[in-house]
Structure formats: C-alpha cells, structure tokens
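below are the sequence and a predicted model for it; my questions follow.
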Amino acid sequence: MLINADFTQRATVAAHDYDWVASSQPGVERVMLDRVGGERARATSIVRYSAGASFAPHQHSGGEEILVLSGTFADDDDSYPTGCYLRNPPGSSHAPSSPEGTVIFVKLWQMSADEQVKVRIDTRRPDAWQQEGNREVCPLHTSASETVSLVRLPAGGQMFSAIVENAEVLVLFGGLVEDGRHHKAGSWLRFPPGEYPQLHASTKGCTVYFRDGNLTGLSSKEAP
C-alpha cells in the first residue's frame, strides 16, 4: 500500500479530510497520513481507540513513536494522558489499550535499527520546555539523522527561516497560515528537500509536533 509515498513531493492532510478506516482490531480506527508497505509498513497515522479497545501483546520490529493527542493511552507499564510522548525502540513489545478512549499520533518503522532506549516524556511539564528566540521548544528526540520536538510559536511567528532538507509538522493547537490558507489543529504537512514553506502562526499562535531529518525512515535493507 502506498499513501503519500513520494517524499520528493509535499503532502498535506487537513483535519476535515480525515478518512477513518477500521483496523484489524475492533474499536480501533486510523487515518493513514503516509504509508509504504502492507501491515508491516513504514507508516504515519492518527489512531483512535474507543473506550475499552485493546490489542494483544505484539512486537514492533521497526520501533514505534507515539504522541497522545487526547484521552488516555495505556501500555504495559503505565497510563499516559494527553500530551505524553513515547518511543518504543525496535524489537520492543507491548499490549496497548485505552479503558477510556484515546486519539494518538503514531509512527512505525521510522527508527534507526540501533536505537535501544525506551522514552517517556510528559510535555505538560513546564520544565520540559525551553525558550529559543521567540519560540518555546520541548525536545523529544535527537540523533544524527533526525530531530523531533514540540514547538510553540507566538502569533505571527515564522515556522521556518530557511529552505528545509526534510520537515514534517502536525498542528496540535492554534493554526498555521500560508498564502492565506489556514492549517488548523489536526492538519499534517510534510515538506520535501529544497522547499521554503512560508508558514506563520495564526493570530492565537500555535503548537506543533515538528520532525526534520531523515523522514523516509529505514534504509532499503532494513525496510519491512
């Protein structure tokens, strides 16, 4: 299956264009933002659990990245409310569920094969954030190939100040504006190398998930 699989082209999915598709597990639906492969795919998705939905224990050979957008996500070791960020490294396993229901942002098969550390960050904590110029940044992950963070921009603040090598944005709160077009909360955008997106925060500012670096994920030898 190929969805927004050409990384040389811009890809955009607005919240009002979400196409919810039932997964193989009852009570779990997903919006496929990009996907390269079948069930074991390099994929970026919005996933919605109804109250009480769960998965049987399973392994993620290529690793899994999760940001809890709403509700509470439960894993083997704990429960994670809105704003929690998780990285489960390649080879890890878990039995996810949500007693009360949740919506999460999920990335699969997009980690380096040598990543080994399980990460849990509560982005609601004030000490998780740092000031960088006119923006606030919550660092989530940094490696030689990518940087992942949450970014808060003030009203009118520019998202980018130069040409991007690769970049991906999910609008969490507020909105981004580009040439009069408003990307509201829930909008997902991916930019190819060489583009200079003219994005700025709306009048109420915005908070985004931001990733730049090697967005294609694993090499051809490692791909599922």
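Perfect, I can see it now.

from now on I want contacts and neighbour counts done on CA atoms only, so please keep to that.
Fine.

contact partners for residue 82?
68-72 (C-alpha atoms under 8 Å, 6 or more residues apart in numbering).

output those residues as a markdown table; include the columns distance to residue 89.
A markdown table is the format used below for these (distance: C-alpha to C-alpha, whole Å):
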| residue | distance to residue 89 |
| --- | --- |
| 68 | 17 |
| 69 | 21 |
| 70 | 23 |
| 71 | 23 |
| 72 | 21 |
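
can you tell me how far residue 115 is from residue 107?
Residue 115 is 15 Å from residue 107, where distance means C-alpha to C-alpha, to the nearest Å.

with neighbour numbers in mind, choose between those two.
residue 107 (24 against 15; other C-alpha atoms under 10 Å).

what about versus this one:
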Amino acid sequence: MLVNADFSRRAIVTPDDYQWVPSPQSGVERVMLDRLGGEKARATSLVRYAPESDFPEHPHPGGEEIFVLSGTFSEGDRHYPAGSYLRNPPGSVHQPASREGALIFVKLWQMKPDEKERVHIDTRDPSNWQPCGRRDICPLFYSGTEHVTLQRLQPGEPLFATEVTSAEWLLICGQLKTTDQTFEPGTWMRLPQGRYPDITAGSQGAMVYLKTGHLPDKPEEA
C-alpha cells in the first residue's frame, strides 16, 4: 500500500480529508497520512481508540513514536494523558489500550536501528518549555539531523525562519496560514527540502508538533 509515498512532493491531509479505516483490532481506527507497505509498514497515522479498546502485546521492530492528542493512552499499567510524547525504540514490546478512549498521532518504522532509550515527556509540564525569541519550544527528541519539538507560535510568526532539509508538522491548536489557505487543528503536512516563509501562525497563534531533518531521499518500505 502506498499513501503519500512520493517524498519529493508536499503532502497535506486536513480534517476534511480524514478517512477512518478499521485496524485489525476491534475498536481501533486510523487515518493513514503516509504509508509504504502492508500491515507492517513505514507509516504515519492518526489512531483512534474507542473506550475499553486494546491491542494484544506486540513488538515494534522499527520503533514507534506517539503523541497523545486527546483522552488517555495506556501501555500496560502506564497511563499517558493528552500532551504526552513517547518514543518506543526498535525492538520494544508493548500492549496499548485506552480505558476512556484516545486519539494519538503515530509514526512507525522511522527510527534508526541503534536507538535504544524509551522517551516519555509530559508537554503539559511548564518546566519542559523554554523561550526562543517570540516562540516557546518544548524539545522532544534530537539525534543527528532529526529534531522533534512542540512549538507555541505568536500570531503572525513564521513557522520556519530558514530553509529546512525536510519537515513535517501537525497542528495541535490555533491556526496556521499561507497566502491562500488557512489550516485548522488536526491538519498534517509533510514538506521536502526548501523555503516555506509563507506558513505563519494565525491571529490566535498556534501550537505545532514539528519534526525536521528526518526524511530520507527515498524511504524504503518496512
């Protein structure tokens, strides 16, 4: 299966574009944002857990990155509310579930094989944020060229101040705008190398999950 598989082109999915499809597990649905492969694939998705839904325990040979957007996401006896950022490295095993229901942003098979450490960051904790010019930044992960942050932008502030080697963003709240389009929360965009000065925060500002420098020229299927 190929979804937004040409990484040399801009890809965008807005909430109006969402197509929820069942996962192999009852009560769990997903929106495929990009995907290269079958059920075990290099993939970026939104995943929605109905209340009292779960997956059997399973491994992630290629690793898994998660940001909890709403509800509470659980792994065994560990419970992560909205605003939690998780990285489960290649070879890790977990049993995901949600008692109350949850919506999460998930990236699979996109970690380097030598990544070993589990990461959990509570982005609701003010101590995890730092000022940077007119914006506030919550660092989530950094390794080589890959840089993952949550950013709070002031109204009218550009998302990118300089050229980026590659970028991917998910709008958490507020608005982002270009000269001819306004993006609402839940919009996802993937960008190849280039300059994107026209992407700015709307009149109420914006909070954005932002990943840069992570896309290979020709991603391989998992």
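Yep, that arrived. Note that the structure is predicted; figures quoted are calculated from it, not measured.

tell me which two of the contacts of residue 82 of the first structure sit farthest apart.
69 and 72 (8.8 Å; C-alpha to C-alpha).

grab the nearest non-local neighbour of the most centrally placed residue in the second structure.
For the second structure, residue 105 is the residue whose C-alpha lies nearest the centre (C-alpha atoms, centre = their mean; 4.8 Å). Nearest residue to residue 105 of the second structure, sequence neighbours excluded (C-alpha to C-alpha, 6 or more residues apart in numbering): residue 46, at 4.7 Å.

helix or strand for the one you found, which one?
Per DSSP states H and E: residue 46 of the second structure is located in strand 41-49.

do the same with residue 103 of the second structure
strand 102-108.

next, the mean deviation of that strand compared to the first structure.
Strand 102-108 of the second structure, aligned to the first structure and superposed, deviates on average by 0.2 Å (mean C-alpha distance after the TM-score superposition for the first structure).

which neighbours do residue 69 and residue 72 of the first structure have in common?
82, 102.

so who does residue 128 of the first structure touch?
Neighbour list for residue 128 of the first structure: 122, 138-139 [criterion: C-alpha under 8 Å, 6+ apart].

meant to ask about residue 118 of the first structure, not that
Residue 118 of the first structure neighbours (C-alpha under 8 Å, 6+ apart): 86-89.

kindly recompute the last result at 10 Å.
By C-alpha atoms under 10 Å, 6 or more residues apart in numbering, the contact set of residue 118 of the first structure is 63, 86-90, 92.

and stretch 11-20 of the first structure, how far out from the chain middle?
Relative to the centre of its chain, stretch 11-20 of the first structure is centred 14 Å away, using C-alpha atoms, centre = their mean, to the nearest Å.

tell me how far residue 211 of the first structure lies from residue 65 of the first structure.
In terms of C-alpha to C-alpha, residue 211 of the first structure sits 12 Å off from residue 65 of the first structure.

swap that for residue 210 of the first structure, sorry
Distance, residue 210 of the first structure to residue 65 of the first structure, using C-alpha to C-alpha: 13 Å.

now residue 55 of the first structure
Applying C-alpha to C-alpha, the value for residue 55 of the first structure to residue 65 of the first structure is 16 Å.

I'd say residue 122 of the first structure and residue 79 touch.
No. Applying C-alpha atoms under 10 Å as the test, residue 122 of the first structure and residue 79 come out as separate, 11.5 Å apart.

compare those two and say which is more crowded by neighbours.
residue 122 (19 against 14).

excluding chain neighbours, what is closest to the more buried one?
residue 84 (4.5 Å).

in contact with that neighbour, which residues?
For residue 84 of the first structure, the contact set (C-alpha under 10 Å, 6+ apart) comprises 66-70, 72-73, 104, 120-125.

which one of those is nearest to residue 218 of the first structure?
Checking the contacts of residue 84 of the first structure one by one against residue 218 of the first structure (C-alpha to C-alpha), the nearest turns out to be residue 66, at 17.6 Å.

and the lengthiest strand in the first structure, how far from the second structure on average?
When the first structure is parsed with DSSP state E, its longest strand is strand 200-213. Compared with the second structure after the fit, strand 200-213 of the first structure shows a mean deviation of 0.4 Å (mean C-alpha distance after the TM-score superposition for the first structure).

now the following helix or strand past the strand holding residue 103 of the second structure on the first structure. Mean distance?
Per DSSP H and E, strand 102-108 of the second structure leads on to strand 119-122 as the next helix or strand towards the C-terminus. Superposing on the first structure and averaging over aligned pairs (mean C-alpha distance after the TM-score superposition for the first structure), strand 119-122 of the second structure comes out at 0.4 Å.

only the buried residues of strand 119-122 of the second structure, if you could.
Of the residues in strand 119-122 of the second structure, those buried under the neighbour-count criterion (16 or more other C-alpha atoms under 10 Å) are 121-122.

one step back: the residue nearest to the centre of the second structure and residue 73 touch, don't they?
No. Here residue 105 of the second structure lies out of contact with residue 73, judged by C-alpha under 10 Å, at a distance of 11.1 Å.
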